[in-house]
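S.K.: missing the sequence, but the structure's below:
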């Protein structure tokens, strides 16, 4: 195969190709969220009465791990992706290869340092969260994951810079699949075969993240072995006209990547604030025991998290599908087309968010029963969490839209404004609303960030929100009609199916989901709404397939 391709124009690579694989990456993200939800069904059932405590511990540990992961890479994967794409596009293969090698070397050091920090700081995080030694030991089981993660992230950044996004999606799928398998098998072995302690199972669930990363590393190493052939052909024909030190390369890239990292971190700072404030504040103002407080934390944060992340992943996947094209149009100052794409992105987001969020809220009780157990309080908290997930979804969409217009700095400031408001309201709302307080503070903080982003998007994209609002109104009317029918079907199902039984609750969810999605798809295709979102040709193809006139 001839790898000596002609240099591509910068406008086709540096701006577009770096985000071009968003669809592939989103597929991997949705799969990961879905697997994360499924694995909890047997896990929670086997834990029996310790299910909420186990969920709370593992959620707290993963929140700390995620924060350390983002801090350890410091935007390095995005930096490598951007610079590799940039210099390969102008046939400076030596520079791109040198950057990748130095990135790997830096990532090894970062992995060792942050793994050690996680190991030694675990008791401090546990004490701050009010969870004690059980959380500290769980976090420590994640230190091997921390050692491996930066190196894997840099390889993924290199693959993204080479525009090999399908590989990234596949490596993420392998990661989550192996993690889930180890999680379930270890839990079954410990709890059912040897009737061991629940904390041992929690520790192995924490260690499962390392097993998943090992599988992902194997996939990426096989990719690098295959990529070596291409590199060996391209290095001798490198133009070598650019003279730049590795330090300057990394500094140049990190200036662009660090704001992205800050936005990514902000999504995980919200649950971290909840983790550091809820148990301690409740302990100071209530008479709940330590076990009861951990159960309450699990109900509002750990048990709702899979639903929140799944909804946000689906909405952002559908809504942001055309972001690469929008980025290119905005960079080329083709503002009329960019405005149309912004409007389309918002409409696509609402098209998914409103009906899916409404269905999940309407079915909160059987959904909670299916995944965990029948619990009226857990169901009510899930409803509030889904409202927060709607705000989070819009926050993600608007933040990415602002980045597409080069408003990265403002996106960071708007995010910080929401976080500050969340921090100010957190303690008073916990004292006032108890278990409902943290999500209420998150909804208000995210809403502020979204409102500021909508204002700036309108100013930059010169978008007329009237069309978006009209489309939202139509979507809402259709959703209300289908929700009423769904509620009726749900109540009929209750006549012979018990929503407090796991598998009967699943049947209720399945029946209502099939009916609601079928009706929504039929109506939006029938009135040609889908045509405005995905294009007439694709919509017409779907109508022919479904025999809709």
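M.R.: Okay, I see it. Being a predicted model, the structure only gives us computed values, none of them experimental.

S.K.: make it CA atoms for all contacts and neighbour counts henceforth
M.R.: Fine.

S.K.: give me the number of residues near residue 48?
M.R.: Number of residues near residue 48 (other Cα atoms under 10 Å) recorded here: 14.

S.K.: contacting residues for residue 156?
M.R.: Residue 156 sits next to 77, 168, 220 when contact means Cα atoms under 8 Å, 6 or more residues apart in numbering.

S.K.: quick one, longest helix in the protein?
M.R.: Using DSSP state H, we find that the single longest helix of the chain is helix 246-285.

S.K.: sort out which residues of that one are buried, please.
M.R.: Residues of helix 246-285 classed as buried: 246, 249-250, 253-254, 256-267, 269-282 (neighbour count, 16 or more other Cα atoms under 10 Å).

S.K.: what of stretch 111-128?
M.R.: 111-112, 114-116, 118-119, 122-123, 125-126.

S.K.: can you tell me the element residue 474 falls in?
M.R.: According to DSSP states H and E, residue 474 maps onto helix 465-496.

S.K.: sorry, that was for residue 366
M.R.: Taking DSSP H and E as the definition, one finds residue 366 inside helix 364-371.

S.K.: repeat for residue 186
M.R.: Applying DSSP H and E, one finds residue 186 within helix 165-188.

S.K.: next, the contact list for residue 303, please.
M.R.: So residue 303 contacts 52, 55-56, 372 (Cα under 8 Å, 6+ apart).

S.K.: and the longest helix of the chain, how far out from the chain middle?
M.R.: 14 Å (Cα atoms, centre = their mean, to the nearest Å).

S.K.: which strands or helices does that helix pack on?
M.R.: Under the contact definition 3 or more Cα pairs under 8 Å, 6 or more residues apart in numbering; DSSP states H and E, helix 246-285 sits against helix 51-73, helix 76-89, helix 93-129, helix 290-297, helix 408-433, helix 437-461.

S.K.: try it against this one:
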């Protein structure tokens, strides 16, 4: 072999390594995005019949559902303890060192830990439901049965989530994505069946319908866990083979495995509960602040609370889930690069993650803002306040998604203390601006206060990544500018379509609102796809397949 070809080998290895990491991230993101989006869309579509069957109690029911779920989400994230993400990160690191056996042992011990956590926090939530409802549920007694229904799901979801984390550590995203979808299918089927039976067959109480709707979380989790168990059974011969071929140089005692899990999990607990803590803060402060400032009665405040905490949140989380999909994918990949001290790969993965996020999130958020009016009518009812809140939520979703991705990047690079510090500073900012935001912006106040607090945390974290890992934001500007321009064109196209169709169709009809949404999405999505393909921007995301799409669509 010539000296010249030898000299080129390291460079080729670097290029291949970078390309492989990029493909892993894109492929993983595709699976997680598909799973998240399908499950979120399904989790939003059920609202249409659900709201109809609840009838005049739907707004109060939405508020009760949101109150119960926000509290449950906090307990769930503490019970899970960031363990799935921590396990995913650790297993990826052990696998990079060819210590597959240690990672598998870690997973089996982690199952014992998550089972114990699930039972412990489930019991606290069940027996402490009254006190919790008094502190965070506005003293509403209807929150108590909802919390007890959710406490049952809390027992098994931590172990289910840990199993997803195990597969993610092997960068196998399909089991997580498919199980996420199956979980939502079974949850929605039970919710709709129970609600229809209680409200239409029995002519029963709407609180019972909400209670059964929340119990559906257990039904979905059980179905998902069974599917993950089947995946694990199928993969067991392959996993055993990898374990047998391990280096077996690491001999880690059981107590140290548990300690490592908990130590790694603590930062994930804090960050994973970030959005939920912001929501709980709104839940605890919105009612007293609105009563003090605007002197409203409780039912009216509950209705306004439902607009942003349930109605808009359900729809906006569809696009925020895209950010979560990217975040889950990138943690094990970054951890693998960090373990091999490949700084070039790390910088490239950071830049790819941010561009991939912006490529999906910005047009998604602007598109949702453009169709907010017919979308709100389709899922809930024709309501100008609800439409305005959905528009504001769509814009603030970009910041929420950015925080999700940036915090995952920091955690993947073991910058745990720093991201926790930035998050806590953002939370303090949220506390400071909450009152003035509600005073000047009423129902939109909590959304704007959250966006301000999250933005402060994001900016600090992004500066940290620039200083410590050399990420070059200036280099990303041309791509970011193109994404912004195409997203604004998408917004305008969808907005003009909605405006024009409102002259031809009845904007207050759910059926005709559906037609407006479909046509506006087709027009807006078509505009973004055309420019992304024509400018070759989409090539960064899907590689060589973009050329095939251009040929089929005759785009030069």
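M.R.: Yep, that arrived. Values in this document were obtained by computation on a predicted structure and should not be read as measured data.

S.K.: now what about the TM-score between them?
M.R.: Taking TM-score structural alignment, normalised by the length of structure 1 as the basis, the two superposed chains have a TM-score of 0.88; 536 aligned residues with a Cα RMSD of 3.0 Å.

S.K.: return the residue of structure 1 aligned against residue 457 of structure 2.
M.R.: Counting by TM-score structural alignment, residue 457 of structure 2 corresponds to residue 449 in structure 1.

S.K.: my guess is that match contacts residue 417. True?
M.R.: Yes - at 6.6 Å, residue 449 of structure 1 and residue 417 qualify as touching, with contact defined as Cα atoms under 8 Å.

S.K.: looking at the two, which one has more neighbours?
M.R.: Ranked by neighbour count (other Cα under 10 Å), residue 449 of structure 1 and residue 417 place residue 449 first, with 27 against 17.

S.K.: picking that back up, lining up the contacts of residue 303 of structure 1 with structure 2, which overlap?
M.R.: Retained in structure 2 (both residues aligned by TM-score structural alignment, their matches' Cα atoms under 8 Å) from the contacts of residue 303 of structure 1: 55, 372.

S.K.: burial of the alignment partner in structure 1 of residue 375 of structure 2, as a residue count?
M.R.: Aligned against structure 1 by TM-score structural alignment, residue 375 of structure 2 finds its counterpart in residue 367. By the measure other Cα under 10 Å, the count of residues near residue 367 of structure 1 is 23.

S.K.: now residue 102 of structure 1
M.R.: Residue 102 of structure 1 has 14 nearby residues by other Cα under 10 Å.

S.K.: the one 5 residues further on now?
M.R.: Burial of residue 107 of structure 1 is recorded as 25 neighbouring residues (other Cα under 10 Å).

S.K.: equivalent analysis for residue 6 of structure 2, please.
M.R.: 10.

S.K.: state the distance from it to residue 13 of structure 2.
M.R.: 11 Å (Cα to Cα, to the nearest Å).

S.K.: please apply the same query to residue 532 of structure 2.
M.R.: To residue 13 of structure 2, residue 532 of structure 2 is 30 Å away according to Cα to Cα.

S.K.: neighbour count winner among those two?
M.R.: For residue 532 of structure 2 versus residue 13, the count of surrounding residues by other Cα under 10 Å is larger for residue 532: 19 against 11.

S.K.: how many neighbours does residue 20 of structure 2 have?
M.R.: Using other Cα under 10 Å, residue 20 of structure 2 has 12 other residues around it.

S.K.: how far does the strand or helix carrying it sit from the chain's center?
M.R.: Under the criterion DSSP H and E, the helix or strand holding residue 20 of structure 2 is helix 3-45. Helix 3-45 of structure 2 sits 19 Å away from the centroid of its parent chain (Cα atoms, centre = their mean).

S.K.: that helix to helix 174-196, inter-axis angle?
M.R.: 10 degrees (axes from the mean of the first three to the mean of the last three Cα atoms, to 10 degrees).

S.K.: so the helix or strand just after helix 3-45 of structure 2 corresponds to what in structure 1?
M.R.: Per DSSP H and E, the first helix or strand lying C-terminal to helix 3-45 of structure 2 is helix 47-54. Across structure 1, the stretch matching helix 47-54 of structure 2 (TM-score structural alignment) is residues 40-47.

S.K.: buried residues in the matching stretch, which are they?
M.R.: 40-41, 43-44, 46-47.

S.K.: who touches that stretch?
M.R.: Outside stretch 40-47 of structure 1, the residues within contact range by Cα under 8 Å, 6+ apart are 51-52, 54-55, 184, 187-188, 191-192, 198, 370-372.

S.K.: ChimeraX command for the buried members of these?
M.R.: To isolate the buried subset of the contacts of stretch 40-47 of structure 1 in ChimeraX, counting by 16+ other Cα under 10 Å, use the following:
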select :51,52,54,55,184,187,188,191,198,370,371,372
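
S.K.: make TSV out of the contacts of stretch 40-47 of structure 1 and add distance to residue 338 of structure 1.
M.R.: As requested, the contacts of stretch 40-47 of structure 1 are arranged in TSV below (distance: Cα to Cα, whole Å):
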residue	distance to residue 338 of structure 1
51	48
52	47
54	47
55	44
184	46
187	50
188	52
191	55
192	57
198	53
370	43
371	42
372	44
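
S.K.: can you tell me which of the contacts of stretch 40-47 of structure 1 is nearest residue 240 of structure 1?
M.R.: residue 184 (51.5 Å; Cα to Cα).

S.K.: counterpart of that closest one over in structure 2?
M.R.: Aligned by TM-score structural alignment, residue 184 of structure 1 pairs with residue 192 of structure 2.

S.K.: run the angle between the helix holding residue 474 of structure 1 and helix 437-461 for me.
M.R.: Going by the same axes, to 10 degrees, helix 465-496 of structure 1 makes 150 degrees with helix 437-461.

S.K.: no more questions from me, cheers.
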